[in-house]
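Visitor: turn this into a model:
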Amino acid sequence: MRLFSIFTVILALSGPVLAAETGPATITVTGEGQVEAAPDMAMVSLGVTTEGDTASSALGANSEAVAAVIARLKAEAIEDRDIQTSGLSLGPRYDYGGSNGGQPKITGYLAMNMVTVRVRDLAAVGGVLDGVVSEGANTLNGLSFGLEDDASAIDEARRRAVADAAHKAALYAEAAGVKLGRVLSISEPAGFQPRGPVMMAEASFAKGAADVPVATGEVNLGASVSIVYEIAE
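Guide: Model (predicted):
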């Protein structure tokens, strides 16, 4: 009787576990969607790097040059809201040549001020770059293109991702000789951020007389989705 009671308890405990493991058969697929579009804005990371015998002289020269660069940006019709300081550094410059008994020697100071600029008129990008360089900008960290309002493009990329997932699920079901049932879940990857913008091969040129030539190309925005389908009986 004691052994029978123990066996009954084991069955009672194991029953819910077995039931939890016998869910519906499913097919899980991941869909990808991409949308290409002509950009309507550019982001430029530029700045000024200066050197000086003292920290004060290096920073002073840098501040003067950056002020001239910002004034030129405003003269090029760049609004205040589209100009943002993105990096500011000041530090010693060392001589590691061993002329100081093997110890690094400070030979001057280096100041750097980086500014991120949004250019809403693509035809003006070349002129903006040419203008700021003439005013003292000597550092260019990057140039990228994008859409001022990319919500509709990203929504379309998501629709294409769902259609891609549905196509894959139908193909797998056909190959396996089963039928698709209802959708059990739809999810984007954790921490998902729409991909883009990425430069594409096709390019046109936004260029004025004597301006820096700039290839605007296309931007590519992408989305990803995971869908779980039930396999119909």
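
Visitor: okay, CA-based contacts and neighbour counts for the rest of this
Guide: Will do.

Visitor: which of the residues in the longest helix anywhere in the chain are buried?
Guide: Looking across the chain with DSSP state H, the single longest helix is helix 151-176. Residues of helix 151-176 classed as buried by neighbour count (16 or more other Cα atoms under 10 Å): 153-166, 168-170, 172-173.

Visitor: quick one more, to check against the first:
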Amino acid sequence: MKGVTVRMYPNYYQMPTRTESVSNRTMKVYGTGKVMVEPNIASVQLGVVTEDPSLTKAQQENARIMNQVIQSLNELGVPPQAIQTSSFTIRPIFDYKDGKPVNQRYQVMNTLQVMLTDFEAIGAIIDRTVLEGVNRVFDIQFSTDQQAAAYDQALQSALEDGTRKASTIAQNFHVVLDTIPLKIIEQTSPSPVAYKAFSASAESTTTPIQAGQIEVEANVELLYRYAFVQ
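Guide: Model prediction:
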């Protein structure tokens, strides 16, 4: 009788992987967070438009008026670095008679962007520059240099909002969520700004401007894995 060789092997136990030990069921929730902040920067668009059959005259008149406007801004305490040309255009304009262009003239438009931090001076600046020849005042835009800090707060609120929603759903259906989401997607949104249109009041000698507040919003998408309670 031949001998029999018996080999003894240790009793190995392989731990289940994360993929094997958890459910593949997932839920998607969305979170929103909002923070209100006080603006501390204002941007004002001041434009000068001139027209003349002669392009040279239209351009020269525009330059003369704009130089007066810039000088007035400096006199009102606006530093040169806060004044920037945002656009300059020249275009022909026609009247039409019997469907045909007649009476050609030229329009010159020069626009300044003025950055301000003294909101109380905005009305006076608009009034003074209008007297100097500004005939286009575009929307006033309010913003903040604390945008990043405000957005971080809104993002924290958005994550808490999404987590709360996922927890509520899980409790309602008696399931268990993973502690950490499988995926977090930050949804982009436009930079917050507040706009105020230029308007004059018959009851005031200075154009009234109200800055209000800026709403900073953050949005996230959270994907959670969950399992039924055994």
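
Visitor: list the TM-score for the superposed pair.
Guide: In this superposition the chains share a TM-score of 0.80, using TM-score structural alignment, normalised by the length of structure 2; 200 aligned residues with a Cα RMSD of 2.2 Å.

Visitor: quick revisit: find me the equivalent region of the longest helix of structure 1 in structure 2.
Guide: The aligned range for helix 151-176 of structure 1 in structure 2 is 148-173, by TM-score structural alignment.

Visitor: repeat that for stretch 60-80 of structure 1.
Guide: Using TM-score structural alignment, stretch 60-80 of structure 1 pairs with 60-80 in structure 2.

Visitor: which other residues reach that stretch?
Guide: The contact list for stretch 60-80 of structure 2, computed with Cα atoms under 8 Å, 6 or more residues apart in numbering, reads 48-50, 108-110, 116, 125, 128-129, 132-134.

Visitor: rerun that using 7 Å as the cut-off
Guide: For stretch 60-80 of structure 2, the external contacting residues (Cα atoms under 7 Å, 6 or more residues apart in numbering) are 48-50, 108, 129, 132-133.

Visitor: show me where structure 2 has strands.
Guide: Secondary structure of structure 2, counting by DSSP state E: strands at 25-37, 41-52, 83-97, 100-116, 136-137, 140-143, 175-177, 183-187, 194-196, 214-228.

Visitor: make CSV out of those and add distance to A58 of structure 2 and mean neighbour count.
Guide: Below are the strands of structure 2 laid out as CSV (distance: least, Cα to Cα, whole Å; neighbours: other Cα atoms under 10 Å):
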stretch, distance to A58 of structure 2, mean neighbour count
strand 25-37, 44, 17
strand 41-52, 5, 21
strand 83-97, 9, 13
strand 100-116, 6, 17
strand 136-137, 16, 18
strand 140-143, 27, 22
strand 175-177, 70, 17
strand 183-187, 48, 13
strand 194-196, 30, 16
strand 214-228, 40, 20
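
Visitor: in a markdown table: those strands, plus distance to L76 of structure 2.
Guide: Shown next, in a markdown table, are the strands of structure 2 (distance: least, Cα to Cα, whole Å):
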| stretch | distance to L76 of structure 2 |
| --- | --- |
| strand 25-37 | 28 |
| strand 41-52 | 15 |
| strand 83-97 | 12 |
| strand 100-116 | 11 |
| strand 136-137 | 17 |
| strand 140-143 | 18 |
| strand 175-177 | 61 |
| strand 183-187 | 42 |
| strand 194-196 | 21 |
| strand 214-228 | 27 |
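
Visitor: ok, and the closest non-adjacent residue to N110 of structure 2?
Guide: Distance criterion Cα to Cα, 6 or more residues apart in numbering; nearest residue to N110 of structure 2, sequence neighbours excluded, is F88 at 4.5 Å.
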